[in-house]
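> No letters, just coordinates:
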């Protein structure tokens, strides 16, 4: 019996093909002993005939056919789209019909669904907030949250009436919920959609946490002699950003002049204010107020600046041994000014030196002499005194 009298058969299994959207797909059908039979390509889902033998029937301009030696029939789909996903049947018009099916899978890179995702969010401190990020793509993208500054995200949960807090670098899921949001949550968050189809995409969402001003005065009681220069410190936190200023008696201090120098260093919702009072005179002593105001409220703190009697040069200086044993920490001299360190003290040191320990809630610094020496400082901030 000769080959042409044998029935046709599929020489190879039609493979399943996976391509990213926009690429070209190639689906082969290999038949032996075809003889006078005519193969056809058919789209399984809608039963649409794409080609018969060597002739393309489909009106889809992206579909073409290549053949060789009456054995290979390759279906080509250019610029593959999601609508092309599905089964493709190579059918031979025998009786009964013979067919094989290969499946085309179309990968779609992730895309953020903007209309279903959060934009920038403003929330009051203490409220609950949920950030939403939706994405489309195939396979379905996974959503990962992280902070833009790479700081960990504080997430809390309630258990037995108590709030527990966990710090996480990333969080998985479409919804990022923060209970009782605080100022530490404020910042830019990135939701990243990834399904391993190049390339991942992200959306930036700013979380603004509004709260009224709070103030921290590190040194509330400062002593210095006349003619010294003194720098007072005040720290504030507020959002929206506050208007910060100093005042003495009923006089607001907004601008530098011959008597005052103002300095403000800002970072995020924090501000560090300094007021330098130069060439102290009797009228300069008294209470200085640090004030902070925004749309949600206002607050103030105060520093009492009092006068010290001048001391002799000998009394002004501390040798290295005395400085090391000073009950309020180690002091250092630089550029004509004395600085207090953050060193703590012990009860033994207190008794050895015979100097009573100051109240930690107050913070006391004393400056004396023409080039004033720092005698005491019980806070982590620096009082600077100089001519």
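Nice, I can see it. Note that the structure is a prediction, hence the values are computed from the model and not measured.
> Going by C-alpha atoms from here, please, whenever you check contacts or count neighbours.
Fine.
> what about residue 116, how many neighbours?
11 (other Cα atoms under 10 Å).
> Let me see the contact set for it.
Taking Cα atoms under 8 Å, 6 or more residues apart in numbering, we find residue 116 in contact with 132, 133, 134.
> Run through the residues that contact residue 167.
With contact set as Cα under 8 Å, 6+ apart, residue 167 has these partners: 152, 153, 154, 155.
> nope, residue 28 is what I meant
So residue 28 contacts 14, 15, 72, 73, 74, 75 (Cα under 8 Å, 6+ apart).
> One more to weigh against that first structure:
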């Protein structure tokens, strides 16, 4: 037994020695340098990662209010850091987590993309947005966002209308918002509803109109446009106040004895206020009450033969004098006058039964020399019996003798009739006038009440009859002159040919002999 135990102990001792030798022969896989700390098993289990980079470039981005905008940020090796979005210095997100409570911002992660999404853009979303990867060496890009939105416009003063006296000045301001900044134009819509641009104020946000006139009254529209949505406008109405003024009023009213006549004056004033209208007849003066032109004013009041009616509508004031059963003593000059608390105005006019010839006009030119045509236009309430034409030659030193022509009236000359007044038109040709001479001409017309006043002088000059011939020669041959020239050329050619044949028959036989 003792022998068996000794053998067993020897076997065990041999096994221990053999294991010790084997352990000494196996080298260490990564021997640590002498004095170095031994790494833990967790630190040596993972390999080091490359740093993150951003593949996207910074951009300038535009978005309309209410639209969606996606700001891109593509990150390579995203696991090496944390993606953070900032607006200016304010942090918006950390990784996929968003800090904003507005509800219209979110982070969309698509593979390597950590994009910031603005679902419905607002005006305060404009600014600089930075995508940042936080790591040992941080990297970032920055996008600049512009939010565009339609223009708004207001004018100052804000009153619906402003009253300004004629001759004064006024200023209007135009306040606009919008991105991009709106351009500004001004339009004026006048009292008749006609609209026109005011190019002198283009691009101006503050305008001033000096020396205000009635034509400056109306609605001033400031129109703002920036290409986003529709252009918008705002307006203020400028009302020009002014005292009574004569408007477009006739100076002559035609009638006939025994009929009724209406004389009318039209004035303008704003505000019209309480208007007082008066009518006066201009009688020839018989005492010291005469005016400077030899007439005295006699007021005409309402009676059996006279009626006065005055109406005001807007800024227009119309006053009408009606004369019933006109007598010859009524055929005179009259004056209408109105007055309100701003001032007064008056206008002179005439009631007449005579014909009224208008200015003499040149008629169509005649090709004949020494001839000139005139066109006469006459208004008359009774038939025109005669036309009288007076013309004479004039020069720098004297006037020639007057020549008078009388033409019989003809109802065939009537071209139109308006309110009982006939309009006559007649053309007269004056012959045997001297070339290069200057002339004056005037005319009058006669009806049942006598001769009218003469028209204003009409002046004309006769041309040189040789001018047209000279210009014709310079301008090239006419058809007839061309035929004449060709005929002469053919005749000369034939004569020359005959002479050559005769010459040859005479001299050549002798030379041959």
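Yep, it's here. Model, not experiment: these values are computed from the prediction.
> how about a markdown table for the contacts of residue 167 of structure 1, with distance to residue 218 of structure 1, neighbour count and secondary structure added?
Output for the contacts of residue 167 of structure 1, formatted as a markdown table (distance: Cα to Cα, whole Å; neighbours: other Cα atoms under 10 Å; DSSP: H, G, I helix; E, B strand; the rest coil):
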| residue | distance to residue 218 of structure 1 | neighbour count | secondary structure |
| --- | --- | --- | --- |
| 152 | 28 | 14 | coil |
| 153 | 29 | 20 | strand |
| 154 | 27 | 17 | strand |
| 155 | 30 | 19 | strand |
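> about what we covered before: out of the contacts of residue 28 of structure 1, which are buried?
For these, a burial check counting by 16 or more other Cα atoms under 10 Å picks out 14, 73, 74, 75.
> So the last one, which state does it fall into?
Three-state secondary structure (criterion: DSSP: H, G, I helix; E, B strand; the rest coil) places residue 75 of structure 1 in strand.
> Going by distance to residue 272 of structure 1, which of the contacts of residue 116 of structure 1 wins?
Set against residue 272 of structure 1, the nearest of those by Cα to Cα is residue 132 (34.7 Å).
> Dump the contacts of residue 116 of structure 1 into JSON lines; add secondary structure and distance to residue 234 of structure 1 as well.
Converted to JSON lines, the contacts of residue 116 of structure 1 look like this (DSSP: H, G, I helix; E, B strand; the rest coil; distance: Cα to Cα, whole Å):
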{"residue": "132", "secondary structure": "strand", "distance to residue 234 of structure 1": "38"}
{"residue": "133", "secondary structure": "coil", "distance to residue 234 of structure 1": "40"}
{"residue": "134", "secondary structure": "coil", "distance to residue 234 of structure 1": "44"}
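> So which of the residues you listed wins on neighbours?
Sorting the contacts of residue 116 of structure 1 by how many neighbours each has (other Cα under 10 Å) puts residue 133 first, at 27 neighbours.
> What's the match for that one in structure 2?
The alignment partner of residue 133 of structure 1 in structure 2, by TM-score structural alignment, is residue 174.
> Tell me who's in contact with that match.
Residue 174 of structure 2 touches 153, 154, 155, 156, 205, 206, 222, counting by Cα under 8 Å, 6+ apart.
> give me the number of residues near the aligned partner of residue 10 of structure 1 in structure 2?
Under the alignment (TM-score structural alignment), residue 10 of structure 1 pairs with residue 54 in structure 2. By other Cα under 10 Å, 19 other residues sit near residue 54 of structure 2.
> thought residue 54 of structure 2 was touching residue 73?
Yes - Residue 54 of structure 2 lies in contact with residue 73 (Cα atoms under 8 Å); the separation is 6.9 Å.
> next SSE after the longest helix anywhere in structure 1?
In structure 1, assigned by DSSP state H, the helix with the most residues is helix 347-353. Downstream of helix 347-353 of structure 1, the first helix or strand assigned by DSSP states H and E is strand 364-368.
> helix or strand right after that next one?
Sequence-wise, the next helix or strand downstream of strand 364-368 of structure 1 (DSSP H and E) is strand 373-377.
> what's that following strand packed up against?
With contacts taken as 3 or more Cα pairs under 8 Å, 6 or more residues apart in numbering; DSSP states H and E, strand 373-377 of structure 1 sits against strand 337-340, strand 364-368.
> now with 6 Å?
On a contact count with 3 or more Cα pairs under 6 Å, 6 or more residues apart in numbering; DSSP states H and E, strand 373-377 of structure 1 meets strand 364-368.
> Mind giving me the packing neighbours of the strand it packs on?
If contacts are counted by 3+ Cα pairs under 6 Å, 6+ apart, strand 364-368 of structure 1 sits against strand 221-224, strand 373-377.
> now the strands for the stretch 201-350 of structure 1?
With DSSP state E, counting those that start in this stretch as the criterion, the stretch 201-350 of structure 1 has strands at 201-216, 221-224, 229-239, 243-248, 251-253, 260-267, 270-277, 286-294, 297-307, 331-334, 337-340.
> hmm, who's touching the second one?
By Cα atoms under 6 Å, 6 or more residues apart in numbering, the list of residues contacting strand 221-224 of structure 1 from outside reads 303, 304, 305, 306, 307, 308, 364, 365, 366, 367, 368.
> All good on my end, thank you.
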